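>>> Give me a 3D structure for the following:
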Amino acid sequence: MNNFSGIGRIATDAKVGNGVLSSLLAIKRIYKSNDNQTADFIPITLFQRQAENFNRLTSKGDKIGIDGSIKTSKYADENGEVHYGWAVTVNHFYLISSKPHNGASPKLSDATLNILNSQLVSASKQAKVSDDELPF
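Down below sits the predicted model:
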């Protein structure tokens, strides 16, 4: 099973191109490590419409929840050295809070609320799977 769920803040401005969005999600650690790190930075990737919605609805500093799966990659650089990478491919994202802009709380439009509502309905339908529907 390859599932990832996390809650954190968007740590970088989104990089968008060819229907792909990538960013980093900062997730606070529950302890302070020996290297004084207080957060882990998780690379996230979204595709097509999900990427468009994420780019339109979120910004750096917003607190979000994500569900997805870990995808690994392998590539060779110009010197032939092999590099490995990974990122969480986001299936669903959930807006938890945003930082106020200019001291005012951002207002969500009716269209945005409809999109969020449909995402929640879709996620709840996917979460309701009977034992008969499981492949094992």
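
>>> switch to C-alpha atoms for all contacts and neighbour counts from now on
Will do.

>>> Please name the nearest non-neighbouring residue to Lys32.
Excluding its sequence neighbours, the residue lying closest to Lys32 (C-alpha to C-alpha, 6 or more residues apart in numbering) is Thr38, at 5.4 Å.

>>> just Tyr94 next, same as before
Closest to Tyr94 by C-alpha to C-alpha, 6+ apart is Gly65, at 4.9 Å.

>>> residue contacts, the one you found?
Ser5, Gly6, Ile7, Gly8, Phe93, Tyr94, Leu95, Ile96 (C-alpha atoms under 8 Å, 6 or more residues apart in numbering).

>>> Spell out the secondary structure type for the last one.
Secondary structure for Ile96, judged by DSSP: H, G, I helix; E, B strand; the rest coil, is strand.

>>> That one - how many residues pack around it?
Burial of Ile96 is recorded as 12 neighbouring residues (other C-alpha atoms under 10 Å).

>>> For Gly19, state which of the contacts of Gly65 is nearest.
For those, the minimum distance to Gly19 (C-alpha to C-alpha) is 16.8 Å, reached by Phe93.

>>> run this one through as well so I can compare:
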Amino acid sequence: MINRVVLVGRLTKNPELRYTPNGVAVTSFTIAVNRPFSNQQGERDADFIPVVVWRRQAENAANFLQKGSLAGVDGRIQTRNYENNEGRRVYVTEVVADSVQFLEPKGSRNANGGNYAPSSPSASANQQRGGFAPSNNNAMNGASQDQGAPSFDDPFAGDSKPIDISDDDLPF
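Below is the predicted model:
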């Protein structure tokens, strides 16, 4: 049997971090995933999929993701049911994430006013297919540097020197 889900989309609201009575962290959020086709009106619909993350990944998701963040989720579909206060059986289908990937640099949505600005026509096409292409906001970065805001310039761009990294600094 196989139960595997891979999603890429944007959070519809800030993640909610809670702790079980045993102290285990659990975070829940909803991710909006665009459908790959247009409806009869020519608009693209999205599916809003509930996601649950446990333990350390839950704390990381709550600390580093926010409404509108682009995230990748790898996990499994789970169904459960419970009886609500009115005595009715409620069925819930959700994705239990094994891994959550942060697909944008931290603060990048705030730096450009919350809007995605592709850097080229090919980047725009990549975004329309659901991919991610970094924005090229050199004018914005120059303005924000004067105000003390962080710059998102590539530290390795235009530098043809080899990168000197010790094997001790590698995470693997």
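
>>> For Asp110 of structure 1, state which of the contacts of Gly65 of structure 1 is nearest.
Closest to Asp110 of structure 1, out of all of the contacts of Gly65 of structure 1 and judged by C-alpha to C-alpha, is Leu95, at 15.3 Å.

>>> buried subset of the contacts of Gly65 of structure 1?
Ile7, Gly8, Phe93 (16 or more other C-alpha atoms under 10 Å).

>>> and the spatially most distant residue from the centre of structure 2, which of the three is it?
Centroid-distance maximum for structure 2: Gly87 at 36.0 Å, with C-alpha atoms, centre = their mean. What three-state DSSP gives for Gly87 of structure 2 is coil.

>>> mind checking what it lines up with in structure 1?
In structure 1, Gly87 of structure 2 lines up with Gly80, judged by TM-score structural alignment.

>>> Repeat that for Phe37 of structure 2.
With TM-score structural alignment as the criterion, Phe37 of structure 2 matches Tyr31.

>>> Around that match, count how many other residues there are.
10.

>>> For it, which residues are in contact?
Neighbours of Tyr31 of structure 1 in contact, by C-alpha under 8 Å, 6+ apart: Thr38.

>>> can you pull out the strands in structure 1?
4-10, 15-17, 20-28, 39-47, 63-76, 82-97 (DSSP state E).

>>> about what we covered before: quick check, nearest of the contacts of Gly65 of structure 1 to Gly61 of structure 1?
Out of those, the member with the shortest distance to Gly61 of structure 1 (by C-alpha to C-alpha) is Gly8, at 9.1 Å.

>>> now that closest one, nearest residue through space, not along the chain?
Ile27 (4.5 Å).

>>> now swap in Ser105 of structure 1 and tell me
Nearest to Ser105 of structure 1 is Lys99, by C-alpha to C-alpha, 6+ apart, at 7.8 Å.

>>> repeat for Phe48 of structure 2
In space, Phe48 of structure 2 is closest to Ala32, 4.5 Å off (C-alpha to C-alpha, 6+ apart).

>>> Who are the contact partners of that neighbour?
Counting by C-alpha under 8 Å, 6+ apart, the residues that Ala32 of structure 2 touches are Gly9, Arg10, Leu11, Thr12, Ala46, Asp47, Phe48, Ile49.

>>> Now with 6 Å, please.
If you count contacts by C-alpha atoms under 6 Å, 6 or more residues apart in numbering, Ala32 of structure 2 has them with Gly9, Arg10, Asp47, Phe48.

>>> Return the residue of structure 1 aligned against the third one.
It refers to Asp47 of structure 2. With TM-score structural alignment as the criterion, Asp47 of structure 2 matches Asp40.
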